[in-house]
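Participant: mind looking at a prediction? Sequence and model below.
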Amino acid sequence: MPSATSQFKQLTLALGCAGLFALPLSGQAEEIAPTTLRLAHVVNTEDTYHIAAERFQQRVSEQTDGAVTIEIFPNATLGDERTLLEGMQIGTVDMGVITNGPVANFVDEFSVFELPFLFPSSEAAYDVLDGEIGQEILGKLQDVNLKGLAYAERGFRNITNSQNAVHEPADLDGLTLRVIENEVYVDTFRELGANAVPMAWTEALTALQQGTIDGQENPVNAIHAFNLAETQDYLTMTRHIYAPAIFIMSLPAWNSLQEELQDIVLDAAQDAAAYAREQNAEMEAVQLADLREAGMEINDSPDIEAFQNAVTPVYEKYGEQFGDYLPRIQEALNP
């Protein structure tokens, strides 16, 4: 038997056709058309990126009553992060959770977040990213046919290697370390004395297993998720760079969405980003304990001041490259 709502719709349609009255269109919610969006990332299903992607998937499904399906492609199934971004630009990939470093190769201003020892804490980073400065930079993605949705989190990055304990920059001399394909990362680690080799993460995993590189730098969540204790004996908690991860969408894909669905996608991305930050904070202590149990030697108290002093030339080189963003961030951090 038709529902009361269905009967009312049939009645009003008939009356409208008869010219007796018409329903006002303003204020009515547009029905969400069945839609499938493909979301890709390059890490495994144990990583925070995947946790954020699943939260996004869940929220979108709830808010659209299942009309919108989010298909998640982990483990670089659709390519490395540069490939994913290029795919989003031309519309062959709908969206992804992407590390900030590769994004900076498309919009220079994102590199300002990569400056070493810029943020003293996660909370300080959140204030800048979620505030006027961060949102202004996020908006610049539209200039390269991308749509920035929200800042999730890769986290504070730390150094691992297979050769020796690292307490100060001198201990990096002679070590070959993989870094993100971003010039600020390369220059930072060359100033610290390491042989910095930029490469995609998928390539880095193979290089670590084969011993063609000595180490890498990443947040604890990635070190744990990829079982790096199997190839890396030493972890140094330098917390040298705070790295956001970004929910990014293809601008063509974004523009094809109904306005109501755009609002839902944006809200779900922001919710998933906040959830990822919470998960990182809650999981780090457990992950460090697991790494210790797996045999990794962890240095909790390296000479941070020595590392900070060593990267001064990086600020001298890049300080003015980002317009007024660096001084604005520094002022926001030290009002």
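Facilitator: Perfect, I can see it now. Numbers count the residues shown, from 1 in each chain.

Participant: going forward, measure contacts and count neighbours with C-alpha atoms only.
Facilitator: Fine.

Participant: would Ile246 count as being in a helix?
Facilitator: No - applying DSSP: H, G, I helix; E, B strand; the rest coil, one finds Ile246 to be strand, outside a helix.

Participant: pasting the second one now:
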Amino acid sequence: MVSTLLGITGCASAAPPLELSGYTDESGAITVLHKGDSADPYFAMQALMLAHENGMDVSAPAEKFANWLVPRQKPDGTFDRFCRGADTRWVSCKTADADDSLLALWMKLLETMPAQLAKNPVWAKSYQISKASLEHLYQPSRGIYMVSPVVLHGLFMDNLEVWSRMVHLKQPQQRAESDKLARAIHDTFWDPVNKRFLVSTQLEQRAHKPTFYPDHVAQIFPLMFDFPLLPANARPYYRNWMVAHRAEWLTQGDADYPWGLLAVLALRQNDKVSAGCWLRQATPLRHSARWAVSDEASYQILQSRGVVAVDRETNCK
């Protein structure tokens, strides 16, 4: 992601602000859904980073969210998901889906606020604990990261998210580590026989029929981070994916979330038609139970860049 997650970071003073009314409260928590009662730090940070790396100003909600989340970090460095009770207080109610990607996102978010990180000892301590916790998930035999201390397999998309943070670090040793991880990700997950990326190190996945998520999404996920080790150049690789899967992507909101971050990727690939198709298809879902905070961030990114929904006559198949 030049590389930022899907985008171009603009000057914060001139950037349009990410507006999260209905997705955040006075405490700084960010909910998955509009006026929802569940807060998953992964979705919150995905939305904040997506907006930040595509030219929006997220400074206010990001700092408030960080101050809300940091005291809720567990002693081992990991985070839970949270639910709001009848008394409106946020309580831990579920473990995270994956510790590796969440820890990387948390450090990446803190790195977007270097002044606060430098002067805030609570943030600095959390950053170091998170770094140590993530390193405990490293699997030397493969050179990748495991999901959690109890889930001992590796996931392709999680490792891409870990790499996406490392690739921006400036020290030569850090760059060497990111290059090493990129090669390990490719060597572990690329299936040369079927010419696709595997989603997991679990052997049983090979017998499963591919589905939109995780299988088809996994094939395009590297483009979201400018991952360099693709089987083809990025442009034709993207086009081939859209030819094969655009129609299926645009119907995901019928039963699931509409995957707005793929519309931001389309914009980055100068495919405004696909981005406009997404707006036409998904906008009626806005603020509904099928619209996550990451979809809201995606919608606002497209709006800020002047993308409009295509007309009814445009073929989006």
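Facilitator: Perfect, thanks for sending it. None of these values were measured; they are calculated from a predicted model.

Participant: where does the TM-score land?
Facilitator: Here the superposed chains carry a TM-score of 0.24, computed using TM-score structural alignment, normalised by the length of the second structure; 123 aligned residues with a C-alpha RMSD of 6.3 Å.

Participant: in the lengthiest helix in the first structure, which residues are buried?
Facilitator: Criterion DSSP state H: the longest helix present in the first structure is helix 259-293. For helix 259-293 of the first structure, a neighbour-count test (16 or more other C-alpha atoms under 10 Å) marks 261, 264-277, 279-280, 287-288, 291-292 as buried.

Participant: also stretch 157-173 of the second structure?
Facilitator: Across stretch 157-173 of the second structure, burial judged by 16+ other C-alpha under 10 Å covers 157-168.

Participant: take those and keep only those in helices.
Facilitator: Among these, the residues falling in helices (DSSP H) are 157-166.

Participant: how close does the nearest residue to Ile159 of the first structure once chain neighbours are set aside get to Arg178 of the first structure?
Facilitator: Leaving aside its chain neighbours, Ile159 of the first structure sits nearest to Glu217 (4.3 Å; criterion: C-alpha to C-alpha, 6 or more residues apart in numbering). Per C-alpha to C-alpha, to the nearest Å, Glu217 of the first structure is found 7 Å from Arg178 of the first structure.

Participant: more neighbours, the two?
Facilitator: Remark: of Glu217 of the first structure and Arg178, Arg178 carries more neighbours, 29 against 26, as counted by other C-alpha atoms under 10 Å.

Participant: what's the spacing between that one and Ala196 of the first structure?
Facilitator: The value you get for Arg178 of the first structure to Ala196 of the first structure, if C-alpha to C-alpha is used, is 6 Å.

Participant: likewise for Asn161 of the first structure?
Facilitator: 13 Å.

Participant: now do the shared contacts for those two.
Facilitator: Counting by C-alpha atoms under 8 Å, 6 or more residues apart in numbering, the contacts common to Asn161 of the first structure and Ala196 are Leu177.

Participant: if I pick Gln63 of the first structure, what's in contact with it?
Facilitator: Contact partners of Gln63 of the first structure, counting by C-alpha under 8 Å, 6+ apart, are Ile264.

Participant: ok, it to Gln57 of the first structure distance?
Facilitator: Noted for Gln63 of the first structure: a distance of 10 Å to Gln57 of the first structure, by C-alpha to C-alpha.

Participant: burial count for the residue nearest to Ser61 of the first structure when sequence neighbours are not counted?
Facilitator: The spatially closest residue to Ser61 of the first structure, leaving aside those adjacent along the chain, is Val68, at 5.9 Å (C-alpha to C-alpha, 6+ apart). Neighbours of Val68 of the first structure under the rule other C-alpha under 10 Å: 20.

Participant: then the one 5 residues further on?
Facilitator: By other C-alpha under 10 Å, 20 other residues sit near Phe73 of the first structure.

Participant: the residue lying closest to it once chain neighbours are set aside and Gly155 of the first structure, how far apart?
Facilitator: Distances taken as C-alpha to C-alpha, 6+ apart place Ala40 nearest to Phe73 of the first structure, at 4.5 Å, with adjacent residues excluded. Between Ala40 of the first structure and Gly155 of the first structure the computed distance is 19 Å (C-alpha to C-alpha).

Participant: Glu203 of the first structure now?
Facilitator: Going from Glu203 of the first structure to Gly155 of the first structure by C-alpha to C-alpha gives 21 Å.

Participant: for the stretch 151-300 of the second structure, just list every one of the helices.
Facilitator: 156-166, 172-189, 217-220, 234-250, 260-268, 272-282, 293-304 (DSSP state H, counting those that start in this stretch).

Participant: mind checking which of those is nearest Lys119 of the second structure?
Facilitator: Closest approach to Lys119 of the second structure among the helices of the stretch 151-300 of the second structure is made by helix 156-166 (21.6 Å; C-alpha to C-alpha).

Participant: and that closest one, what does it pack against?
Facilitator: helix 99-111, helix 172-189 (3 or more C-alpha pairs under 8 Å, 6 or more residues apart in numbering; DSSP states H and E).

Participant: orientation of that helix relative to helix 99-111 in degrees?
Facilitator: Helix 156-166 of the second structure and helix 99-111 are oriented at 30 degrees to each other (axes from the mean of the first three to the mean of the last three C-alpha atoms, to 10 degrees).

Participant: distance between the ends of stretch 63-82 of the first structure?
Facilitator: Taking C-alpha to C-alpha, stretch 63-82 of the first structure runs 31 Å from one end to the other.

Participant: please, which helix or strand holds Ile72 of the first structure?
Facilitator: Using DSSP states H and E, the element containing Ile72 of the first structure is strand 68-73.

Participant: could you point out which element follows that strand?
Facilitator: Note on strand 68-73 of the first structure: by DSSP H and E, the next helix or strand toward the C-terminus is helix 81-90.

Participant: residues contacting Met242 of the second structure?
Facilitator: Here Met242 of the second structure is in contact with no residue (C-alpha under 8 Å, 6+ apart).
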